[in-house]
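> Have a look at this fold, sequence not included:
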């Protein structure tokens, strides 16, 4: 049991302790009995971790409206993560999630009905909102900025920054630079985890030679109207590993053309795996089968011994139970994942996440925003989350995360040893990142005559003026 869990359990486990804490937090508004009474009041029993937020103002009886894209089971966990904060501060969090968030947030800002706080799913959208509505989003407060500096790497701070000003603090995160595999299959065959890109290709060749009835790789990119996005992740990861982070940054910002020779070379390197009939598509078909195989089923042949490796994010872990409910994820389990190695000494890490922004500067809004940027919230969230959720917050206790792959993700995301880069397609203009890029990569896999230069030139031609 982690120290954080022990501390929480000691505070609220016994009925007497819980009753005392509830009573102490339930004094009338403005009284000194509740934890959220006058700012600076003493924290109630079990609320010591929240004292720093209580001191930020008179929070008792206040309400903070949150607007987000996070729906479903994860929304339930999100709301549950605020319960201790609400209990201890007396501030109520009103949660609203929408699948139409990206369109509606601009409408709400224009109509004067912006929420108090919003969770922005991409840095590109954050930049557009700040630039389109320069007076709507509040720059991050000093308290929020201090938490970001304390718990997140410089790369994460930079993604929340627009025009040199910090606006968004990181919330949840994901890590995409993983290769899923069967530890038992590797051990039986005597294979080691590859440490470089050349090692990865050599391993693939060795599997071809040793196991002609299987394939080294399996993949799927079908996702309804979003078909192609897993293939864009593949290219993004390879651009980072072959061309480097500087070129990657120039590429998504269109400071170099989409079909720059370095990007062409990266797609050719991607094709060494995904378009190689000796390498793919284990248990699923030939190269063209990748385009019509559902993305969430792309790795399943590993469980049948028909394929050895599948590149996918940490959140892919929740899909294995679709095949067998008893699938164990871990270094000694049925499946686990290793870091996708690089062709250089740089250790790039591709991923994504949400950013918290404030539209109001009221004390209760600032206090809640500061809480969300802190280690306290990260640990609150980890305790109630499902497998697949992780944060780049370095103060998160990894023992609280629900899966070994989530713990590994947090380790990499929070480490200065790895250079984080946000998913490029989420940073590009919508018609490209969620349009021609998806389409071009799908055509590249389904049409064997399409060359890398042709595909990338098609995408380049779609870039808005």
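Yep, it's here. What you see is a predicted model; the values in this text were computed from it and never measured.

> make it CA atoms for all contacts and neighbour counts henceforth
Will do.

> For residue 338, list the residues it contacts.
Counting by Cα atoms under 8 Å, 6 or more residues apart in numbering, residue 338 makes contact with 178-181, 193.

> Next, check those against the strands and list the overlap.
Judged by DSSP state E, the contacts of residue 338 include 178-181 as members of strands.

> What ranges does this structure have for its strands?
Listed in chain order, the strands of the chain (DSSP E) span residues 63-68, 92-97, 117-120, 161-162, 165-166, 169-175, 178-181, 215-217, 307-311, 336-339, 348-358, 419-422.

> Residue 462: which of those is closest?
Set against residue 462 and scored by Cα to Cα, these come closest in strand 419-422, at 21.6 Å.

> among the ones in strands among the contacts of residue 338, which two are most distant?
Greatest spatial distance in the ones in strands among the contacts of residue 338: 178 and 181, 9.7 Å, computed using Cα to Cα.

> joint contacts of these two?
Common neighbours of residue 178 and residue 181 are listed as 337-338 (criterion: Cα under 8 Å, 6+ apart).

> Tell me how far the closest residue to residue 109 other than its chain neighbours lies from residue 152.
Closest residue to residue 109 in three dimensions, ignoring its sequence neighbours and counting by Cα to Cα, 6 or more residues apart in numbering: residue 136, at 7.0 Å. According to Cα to Cα, to the nearest Å, residue 136 stands 25 Å off from residue 152.

> Give me the more crowded residue out of the two.
Regarding residue 136 and residue 152, a neighbour count based on other Cα atoms under 10 Å identifies residue 152 as having more, with 23 against 17.

> Kindly provide the distance from residue 259 to residue 240.
The gap separating residue 259 from residue 240 is 15 Å, by Cα to Cα.

> and residue 409, how far is that from residue 361?
Residue 409 is 33 Å from residue 361, where distance means Cα to Cα.

> next up, a second structure to put side by side with the first:
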């Protein structure tokens, strides 16, 4: 092998020096305002999307470097980091119940003054108590929201076909696997059935810890769900317990598959399973309110279960404050919610933003319609221990419905534990 000449070595060294110098210049250009650590649950393609739509514009504008960590088990990661005394500066979680506990412990900082809470609809914004003597403050900022209480089906399906499918457990697209949070598609169903059958008042009592799990209305919701999806029947249960939630709708396009109905949040309409081709830019999914499918008495068709992603600040640094202020801006809210096929709780974001297709606009209008009662996803609003126990119990019930009485008694014992932090409210009407 011929040795490179001295001139070649010199050129290579010069190139390396230039690249290194440029790297330093770029790093300084981005981070001369310092850095901020951020934890959220977006990884893979979602992380790339978040970096492109949110992080990179923030870094360019504020010259603050964002040290981002994405994890599908973020609750466990955050709990471990907080226990070790090293939480991130900012974390994004779906659970206000979990954040309320951090607020009570004095681990997250009030956001009063960093955004105008009047610009955001409830139940995504709410004051909660901090440590003893600290009073009530705003401790989280909603950065995106989703509509639940929806059943999705292929475009063009007739009402008669929908009715027949709803009565067939095999028609429901059901997948329980979601890593550390497996079981949440089941809890979503049970929560929504209780909301529609028993109404927002009973739902709020249950979600805030004052209605026992053994209450007949709660039990009825469980049994209704079990009958709808074929709980205890191996034909339906085995696939559901071994299939990822995100994969179930990918065979439902145009009714060509065994499952044609999916009870899921509004983000599912963007899943490639509801699209006929890579070139198709719209959604082949339509949705109806779940009351059209849930049997039993219904108190209202104006109650929707909702969810969201909430940003909280663990360290009150100038960089963290700038990130919160940035995330609260209506242009950033609109950009990120659209990128996530979601919505913003900021009523300054006009509905025209969601006029990308008829289905998206219909979901946006449902979220903000006059008379609408919005109730936060109950398991997300509950204390973390209650949420985790609920998810596990739902999986056990799906496998063996004869255990229901035991599951509900066990869950009620968790509800009665001392020192758990429960939210005072989870439902709101119209924007209040």
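Arrived safely. Please read these numbers as outputs of a predicted model, since none were measured by experiment.

> And the TM-score between them?
Once superposed, the chains reach a TM-score of 0.72 (TM-score structural alignment, normalised by the length of structure 2), with 377 aligned residues with a Cα RMSD of 3.9 Å.

> show me the contacts for the residue nearest to residue 109 of structure 1.
Contact criterion Cα under 8 Å, 6+ apart gives 109, 130, 359 as the residues in contact with residue 136 of structure 1.

> And the contacts of residue 338 of structure 1, which is closest to residue 302 of structure 1?
Within the contacts of residue 338 of structure 1, distances to residue 302 of structure 1 taken as Cα to Cα reach their minimum at residue 181, with 6.8 Å.

> Next up, the contacts around the alignment partner in structure 2 of the closest one.
Residue-level alignment of residue 181 of structure 1 against structure 2, with TM-score structural alignment as criterion, gives residue 153. Under the criterion of Cα under 8 Å, 6+ apart, the contact partners of residue 153 of structure 2 comprise 252, 260-262, 285-287.

> again, but for residue 148 of structure 1
Neighbouring residues of residue 148 of structure 1 by Cα under 8 Å, 6+ apart: 157, 169-170, 373-374.

> and which of those residues is nearest to residue 114 of structure 1?
The shortest distance between residue 114 of structure 1 and any of the contacts of residue 148 of structure 1, using Cα to Cα, involves residue 169 and amounts to 18.1 Å.

> Give the equivalent position in structure 2 for the closest one.
Using TM-score structural alignment, the equivalent of residue 169 of structure 1 in structure 2 is residue 141.

> Please verify my assumption that residue 98 of structure 2 contacts residue 383.
Yes - A contact is recorded between residue 98 of structure 2 and residue 383 when judged using Cα atoms under 8 Å, the distance being 5.7 Å.

> Compare these two (neighbour count), which wins?
Neighbour count, other Cα under 10 Å: between residue 98 of structure 2 and residue 383, residue 383 has more, with 26 against 22.

> How much space separates the closest residue to residue 341 of structure 2 other than its chain neighbours from residue 358 of structure 2?
Taking Cα to Cα, 6+ apart as the measure, residue 341 of structure 2 lies nearest to residue 267, with 5.4 Å between them; neighbours along the chain are not counted. For residue 267 of structure 2, the distance to residue 358 of structure 2 under the criterion Cα to Cα works out to 15 Å.

> More neighbours: which of the two?
Neighbour comparison, residue 267 of structure 2 and residue 358: the larger count goes to residue 267, with 17 against 13 (by other Cα under 10 Å).

> Leaving out sequence neighbours, find the closest residue to the alignment partner in structure 1 of residue 393 of structure 2.
Taking TM-score structural alignment, the alignment pairs residue 393 of structure 2 with residue 440 from structure 1. With Cα to Cα, 6+ apart as the measure, residue 455 is the residue that lies nearest to residue 440 of structure 1, at 5.5 Å, once sequence neighbours are left out.

> Could you count how many residues lie near the match of residue 169 of structure 1?
For residue 141 of structure 2, the neighbour count with other Cα under 10 Å is 27.

> Of the contacts of residue 136 of structure 1, just say which sits nearest to residue 80 of structure 1.
Taking Cα to Cα as the measure, residue 80 of structure 1 sits nearest to residue 359 out of the contacts of residue 136 of structure 1, at 23.1 Å.

> got the contact list for that closest one?
When contacts are counted by Cα under 8 Å, 6+ apart, residue 359 of structure 1 is found next to 114-117, 136-138.

> Could you pick out the buried ones from these?
The neighbour-count test (16 or more other Cα atoms under 10 Å) marks 114-117, 136-138 as buried among the contacts of residue 359 of structure 1.

> Kindly reformat those residues as TSV containing distance to residue 274 of structure 1.
Formatted as TSV, the entries for those read as follows, by distance: Cα to Cα, whole Å:
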residue	distance to residue 274 of structure 1
114	44
115	44
116	45
117	42
136	45
137	42
138	44
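
> what about the helices in the stretch 1-150 of structure 2?
Taking DSSP state H, counting those that start in this stretch as the criterion, the stretch 1-150 of structure 2 contains helices spanning 6-31, 44-50, 56-62, 74-83, 96-104.

> Which stretch of structure 1 is the second one matched to in the alignment?
Which is helix 44-50 of structure 2. Using TM-score structural alignment, helix 44-50 of structure 2 pairs with 72-78 in structure 1.

> What mean distance separates that stretch from the matching residues in structure 2?
Comparison of stretch 72-78 of structure 1 with structure 2 after fitting gives an average deviation of 1.9 Å (mean Cα distance after the TM-score superposition for structure 1).

> Okay, buried residues for that stretch please.
Of the residues in stretch 72-78 of structure 1, 74-75, 77-78 count as buried by neighbour count, 16+ other Cα under 10 Å.

> Among those, which one lies nearest to residue 52 of structure 1?
Proximity of these to residue 52 of structure 1 was ranked by Cα to Cα; the top entry is residue 78 with 21.1 Å.

> check contacts around the closest residue to that closest one other than its chain neighbours.
The spatial neighbour of residue 78 of structure 1 that comes closest, neighbours along the chain excluded (Cα to Cα, 6+ apart), is residue 381 at 6.7 Å. Listed by Cα under 8 Å, 6+ apart, the contact partners of residue 381 of structure 1 are 77-78, 80-82.

> Put together CSV for the residues you listed, with distance to residue 11 of structure 1 on each row.
Below are these laid out as CSV (distance: Cα to Cα, whole Å):
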residue, distance to residue 11 of structure 1
77, 21
78, 22
80, 18
81, 16
82, 17
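
> What is the equivalent residue in structure 2 for residue 153 of structure 1?
Applying TM-score structural alignment, one finds that residue 153 of structure 1 aligns to residue 121 in structure 2.

> Having no further points to raise, I will conclude here.
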